[in-house]
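**Student:** structure of the sequence below:
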Amino acid sequence: MRTLILILSFVVVIQNCKTASGKCLEGDCKAGSGTQEMKDGSLYVGPFEDGKKDGIGTLTYTNGDKYIGDFEDDMQSGEGTYTYADGDIYIGQYEKGKRNGQGTYKHTNGDVFVGQYKDGLRDGQGTYTYASGDKYVGSYVAGVRSGQGTYMYSTGEKFQGEWKDNSRNGAGKYYNKRGEVLLDGTWSNDEFQEKPAM
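**Tutor:** Predicted structure coming up:
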């Protein structure tokens, strides 16, 4: 019985080692350059330090996504390019495996975002240009338009003011294509409410 327990314990330890480091297919996956198959089937090619991905490498996922760029302590950290299987592309900064810092995200439908990211989401100042010709320049919080921003329509009209949860909320002005103010006052959930009190 003790022998069986020892064997099972050894198997568990071996499985845990495979889970932690993956399988080295080629080269030096401890402190050099190599090719490693991860536990989820993704494939990493690049440098290692202390058995962890470290330096400029390529990580190809089983779903067709691919990341080429900096790694540190086994995570995406620094500058990198992430190409999604559907054709979307992100080029920019990473920290601890997530988009953090300045970056550019190009959608296959033609939309492009250039700006700040935090924990993988648009956060801070940014410019989102839509394929339709519309453009938003302003603040983002946790992935949505929030704070001060200007939305310019392809028709030439624009809204300038406060946003919350992707909608016009707070004080703002709506201009026609000649630059004349059509609406000036308080907005709630994209709807104009009233003019400010005099």
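
**Student:** every contact and neighbour count from this point should use C-alpha atoms.
**Tutor:** Noted.

**Student:** just give the nearest non-adjacent residue to the residue nearest to the spatial centre of the chain, would you?
**Tutor:** Closest residue to the average C-alpha location of the chain: residue 120 at 3.8 Å, with C-alpha atoms, centre = their mean. Among residues not flanking residue 120 along the chain, residue 99 sits closest, at 4.3 Å (C-alpha to C-alpha, 6 or more residues apart in numbering).

**Student:** what number of residues lie near residue 50?
**Tutor:** Residues near residue 50, counting by other C-alpha atoms under 10 Å, number 12.

**Student:** what does the one 4 residues further on give?
**Tutor:** Applying the criterion other C-alpha under 10 Å, we find 22 residues in the vicinity of residue 54.

**Student:** want to put them side by side, so please do this one too:
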Amino acid sequence: MKSRAFMIFCVLLFFAPVSIYGECVKGDCRDGLGVFVLREGYRYAGQFKDGRFHGYGTLAHNNGGKYVGGWKKGQYNGQGTLILPSGGKYVGGWKDSLPIGKGAWLAPGGKNYPNTEQVPSQRDELMQSAFTNTIEVIISAPF
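**Tutor:** Below is the predicted model:
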């Protein structure tokens, strides 16, 4: 009897429409336009391809941080803007979720650093923030 109950539990668990990462709340989050809410407080609205963020979209956190711009296979790619909860902002090119090429960095205090050169192998203050590190983990997760 216990093994039968366990088997039923496993079948129900397998077919339950619940994702450990989040859920699609609007549209087509597989191949199209949709809204996906992650349980860590993130919300993505934009284009999807093969179930990943791909095309143009916005990933926002309820702490005020967000990324708006291009995506490729679930990672920042192309032109985009990263706004940190602290108020810092980076506008420029991205590849594999790292800033690349020249971009503009506006520090939280208001100091502007135009034409900042970013190299993908470097980890500067922008990429050290808790907001960015958390996003990197989430966008590399298999949705």
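
**Student:** mind checking the TM-score on these two?
**Tutor:** The TM-score (TM-score structural alignment, normalised by the length of structure 2) is 0.71; 122 aligned residues with a C-alpha RMSD of 2.5 Å.

**Student:** thinking again about what came up before, tell me the spacing between the residue nearest to the centre of structure 1 and residue 103 of structure 1.
**Tutor:** Distance, residue 120 of structure 1 to residue 103 of structure 1, using C-alpha to C-alpha, to the nearest Å: 10 Å.

**Student:** let me know the distance separating residue 37 of structure 2 from residue 90 of structure 2.
**Tutor:** From residue 37 of structure 2 to residue 90 of structure 2 the distance is 24 Å (C-alpha to C-alpha).

**Student:** do residue 99 of structure 2 as well
**Tutor:** According to C-alpha to C-alpha, residue 99 of structure 2 and residue 90 of structure 2 sit 9 Å apart.

**Student:** again with residue 67 of structure 2
**Tutor:** 9 Å.

**Student:** report the set of residues contacting both of these two.
**Tutor:** 81, 82, 83 (C-alpha atoms under 8 Å, 6 or more residues apart in numbering).

**Student:** picking that back up, quick check: the residue nearest to residue 120 of structure 1 is in a strand.
**Tutor:** Yes: under DSSP: H, G, I helix; E, B strand; the rest coil, residue 99 of structure 1 falls within a strand.

**Student:** following the biggest helix by length in structure 2, which helix or strand comes up?
**Tutor:** Scanning structure 2 for the helix with the most residues, using DSSP state H, yields helix 2-15. Remark: after helix 2-15 of structure 2, the chain's next helix or strand is strand 22-27, criterion DSSP states H and E.

**Student:** circling back: roughly how far out does the longest helix of structure 2 sit from the chain middle?
**Tutor:** What separates the centre of helix 2-15 of structure 2 from the centre of its chain is 34 Å, taken as C-alpha atoms, centre = their mean, to the nearest Å.

**Student:** over to stretch 65-77 of structure 2?
**Tutor:** Counting by C-alpha atoms, centre = their mean, stretch 65-77 of structure 2 comes out at 6 Å from the chain centroid.

**Student:** and for stretch 121-128 of structure 1?
**Tutor:** On C-alpha atoms, centre = their mean, the centre of stretch 121-128 of structure 1 falls 11 Å from that of its chain.

**Student:** quick check: buried residues in that stretch?
**Tutor:** For stretch 121-128 of structure 1, burial by neighbour count (16 or more other C-alpha atoms under 10 Å) applies to 121, 122, 123, 124, 125, 126, 127, 128.

**Student:** can you add distance to residue 167 of structure 1 and secondary structure and give the residues you listed back as a markdown table?
**Tutor:** As requested, these are exported to a markdown table (distance: C-alpha to C-alpha, whole Å; DSSP: H, G, I helix; E, B strand; the rest coil):
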| residue | distance to residue 167 of structure 1 | secondary structure |
| --- | --- | --- |
| 121 | 17 | strand |
| 122 | 16 | strand |
| 123 | 16 | strand |
| 124 | 16 | strand |
| 125 | 16 | strand |
| 126 | 16 | strand |
| 127 | 16 | strand |
| 128 | 15 | strand |
